[in-house]
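Undergrad: Coordinates for the following, if possible.
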Amino acid sequence: MDYDTLVIGAGAAGMMCAAHAGGRVLLVDHAKAPGEKIRISGGGRCNFTNMYCDAHAFLSENPHFAKSALARYTQWDFVALIDQHGIPWHEKTLGQLFCDNSAKDIIAMLRGMLQSAGVDLYLQTSVTDFAKCNDGFTFTLNGAQPGTARNVVIATGGKSIPKMGATGFAYDIARQFGHRITAPEPALVPFTFPDRRFADISGVACPARVTANGPSFEEALLFTHRGLSGPAILQASSYWDAGQPITLCLAPDTDFSALLRDKRQSDGKKALTTELARHLPSRLVDYLSTHMDLSGRLGDLSDARIDRVTQALTHWHLTPGGTEGYRTAEVTRGGVATDHISSKTMQSQLVPGLYFIGEALDVTGWLGGYNFQWAWSSAMAAAHDLTS
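TA: Just a heads-up that it's a prediction; the model follows:
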């Protein structure tokens, strides 16, 4: 059990790194199968990258940290890889790239690459007694089998979706060797409201611009039994801090002020709610009418009332009670702090031979393929260093 490199975590980053690390490589995971998050991602079709991926779409204490790895292994490099393996793909929206057939195509590609590289893959295997030694690291597999490795790559991700085996293992290892942890939080996650105020319109969706702590995202908004979801909400959740309000702008492409003024002249007998239901879901208009004054006809609206209605629809302030937590969070915000990690190689600057890649680090991408691209890019940064 003497290896050049031990990679812990057989997810997207771990498999990608192990396949390119060179030498004798052991890839270990406690799950029954590799790439489980890949398998369930994108509705089973894996949103494997984004055409517009660059560092602006990532959160971190150090907003510059991701730049080097993303520039050295880009989204087009990964697209070239899947093209080489004959995996058909398509753009869905906003530059999001998906497999035509199944996310399993990506897993099969990575497993084939592991096999071609001669990587030893051990599943349902735990790593304990992890320690530094003169020639690298010592460890024990499943509490019984000792091993050594000159280099170790931690690719175990964050805490999101614990039912799939997510743990804080990466943080424990980082702390063991003196690294700081940026407080982990669920990200890309739905908001909850303790009063379940949207239960009556659960399932209603509409375009919206959602603002949280500065940044705004314009995509679909979904009302749920527990609160708010949909792409715009998931994006905003990565920037939200507990106790902060969020702002909803419903139907952001609609200029309600100009529209209602025009309709007041041309269609004055029409009810305000009838006109609003042409631009918003009728169930949502019914809900809003119980919380704001939407009574009367268009012809009776004063300029001041039009301004109040417009303000209510475009600056709807809400304070979530919380989020659905790691149970449904797509990723983890925070993680191993980057202040003692090389942005070019992902190697620890405190412990030579120790690398952290993927979601384990304090690098969190937007929804839409960005986090997978960070997995590929950070994995290749580490692999390049391991083979140099």
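
Undergrad: Going by C-alpha atoms from here, please, whenever you check contacts or count neighbours.
TA: Noted.

Undergrad: Give me the residues contacting stretch 41-55.
TA: The contact list for stretch 41-55 (Cα atoms under 8 Å, 6 or more residues apart in numbering) reads 38-40, 63-64, 66-67, 70-71, 74-76, 78, 95-104, 106, 368-373.

Undergrad: I'd like to know how many residues surround the closest residue to Gly353 other than its chain neighbours.
TA: Distances taken as Cα to Cα, 6 or more residues apart in numbering put Asn151 closest to Gly353, at 4.5 Å, once the chain neighbours are dropped. Per other Cα atoms under 10 Å, the neighbour tally for Asn151 reads 20.

Undergrad: isn't Asn151 right next to Thr138, touching?
TA: No - Asn151 is beyond contact range of Thr138, at 10.1 Å (criterion: Cα atoms under 8 Å).

Undergrad: before we move on, the earlier item: quick check: the residue nearest to Gly353 is in a strand.
TA: Yes - assignment of Asn151 by DSSP: H, G, I helix; E, B strand; the rest coil places it within a strand.

Undergrad: Here is a second sequence; please produce its structure as well for comparison:
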Amino acid sequence: MREIYDALVIGGGAAGLFCAGSLAQAGQHVAVLEHGPEVGQKILISGGGRCNFTNLEVSAKNFLSQNPHFCKSALAGFTPFDFLALVGEAGIAWHEKTLGQLFCDGSARQIVDLLLARMGPTPPRCGVNIQAVAHDGNFRLETDKGTFRAQNLVVATGGLSIPKIGATDFAYRLARQFGHQVIPPRPALVPLTFEAEWISALAGVSAPVTAQAGKARFAESLLFTHRGLSGPAVLQISSHLAPGEGFNVDFRPGTRLEDALLAAKRARPKAGLKSVLAEHLPARLAAHFAEAHSGNLADLPDKSLRALGAQLNRFAFHPTGTEGFAKAEVTAGGVDTAGLNSRNCGSKTVPGLYFIGEAVDVTGWLGGYNFQWAWASAHAAAEGIKGAQQDGE
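TA: So this is what the prediction gives:
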């Protein structure tokens, strides 16, 4: 008889490895199948090689989905402090950066080693290409390394972001095969592109800003690039933009610039606009916005100063596009949560089939939230598999 696993996990990323480890810790017979040459590749490149593995403040408001409530149960079932406990047990030193973001003091490799250690003596199988998946009471996977059978199948193959490390649409194809809908995938947490020459001319300039699109507001830094805009504030706002939509940037949060410019005119009428703007903005950015206004502040009408100040507090940007999945940190959209059980990320129609991590239509903010969704959704699926087996005994 062919060996039948309790569960097969497709995908050796954060969610897949964590789910497999949680099952192995409970004595389940589990295997991870990874099509790439090694596991944890996205973990290894994240956070500048130090892995922003979670965030101290995590709630449903930090995630985008067609169903904003779907992630609540999984997030409540496995919190950042639950993962921190594992980090502590593994002796991994960590530190907090801005806005609750947690990073390894050392290398992201420590997180991969933690995940592999939880799996016990059975290592992931890499370089496995799945050719067909069938369900006949158990799941049967035909691969170039033979046939695998399991009672449960966990799909943790991620989205389309960063194809150079092996991203594919496998999860979406498999979801559709089993009757699930897929929310159209799109790049998220991605740099934005512009055709305006003045933007590329400012490449390298960074400024603390507040970016806003609708109700979404992010107070972080903006970076001008040769192709457009990047930096945390822009990456964050990109996830909230539909194609063709624009957003606003406050280049001086907390300061009403029209009042500041008028006050400077009264106090220092002979000062140049560029030098005054440079007190509030990076020098090159100040020079750009001042170049259309010659002379001293005294030479400029109050109306013009008010208009310029108001513009800088609510500057409208209209991107022409994004840098695509190649530069996107994550993929928005994915397997429709309407077909999944929010308690365990299991299929409502195919018993034993689970979708977790980035493959699902749950997309976190920048700052460790997507890793926390990977851990939480993986834990939920593992608990679902263990619970279903106990119910069947």
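
Undergrad: returning to what we had before: need the contact list for the residue nearest to Gly353 of the first structure.
TA: With contacts defined as Cα under 8 Å, 6+ apart, the neighbours of Asn151 of the first structure are 4-6, 136-137, 353-355.

Undergrad: just curious, which of those is nearest to Glu91 of the first structure?
TA: Comparing the contacts of Asn151 of the first structure against Glu91 of the first structure with Cα to Cα places Tyr355 closest, at 32.7 Å.

Undergrad: I'd assumed that closest one was in a strand, is it?
TA: Yes - secondary structure of Tyr355 of the first structure (three-state DSSP): part of a strand.

Undergrad: What about it, how many residues nearby?
TA: Each residue near Tyr355 of the first structure was counted by other Cα under 10 Å, and the total is 25.

Undergrad: mind listing what it touches?
TA: By Cα under 8 Å, 6+ apart, Tyr355 of the first structure lies in contact with 151-154, 346-348, 382.

Undergrad: Out of these, who's the most crowded?
TA: Val153 (28 neighbours).

Undergrad: Which parts of the stretch 1-150 of the second structure are helices?
TA: Listed in chain order, the helices of the stretch 1-150 of the second structure (DSSP state H, counting those that start in this stretch) span 14-25, 41-45, 72-77, 80-89, 109-118.

Undergrad: now the contacts of stretch 41-55 of the first structure: which count as buried?
TA: Among those, those scoring as buried are 38-39, 66-67, 70, 74-75, 78, 96-99, 102-104, 106, 368-373 (criterion: 16 or more other Cα atoms under 10 Å).

Undergrad: Okay, the residue nearest the centre of the first structure and Gly321 of the first structure: tell me how far apart.
TA: In the first structure, the residue lying closest to the centroid (Cα atoms, centre = their mean) is Val331, at 4.4 Å. Here the criterion is Cα to Cα, to the nearest Å. By it, Val331 of the first structure lies 20 Å from Gly321 of the first structure.

Undergrad: Determine which two of the contacts of Tyr355 of the first structure are furthest apart.
TA: It's Asn151 and Met346 that sit farthest apart of those, by Cα to Cα, at 12.2 Å.

Undergrad: Great, nothing more from me.
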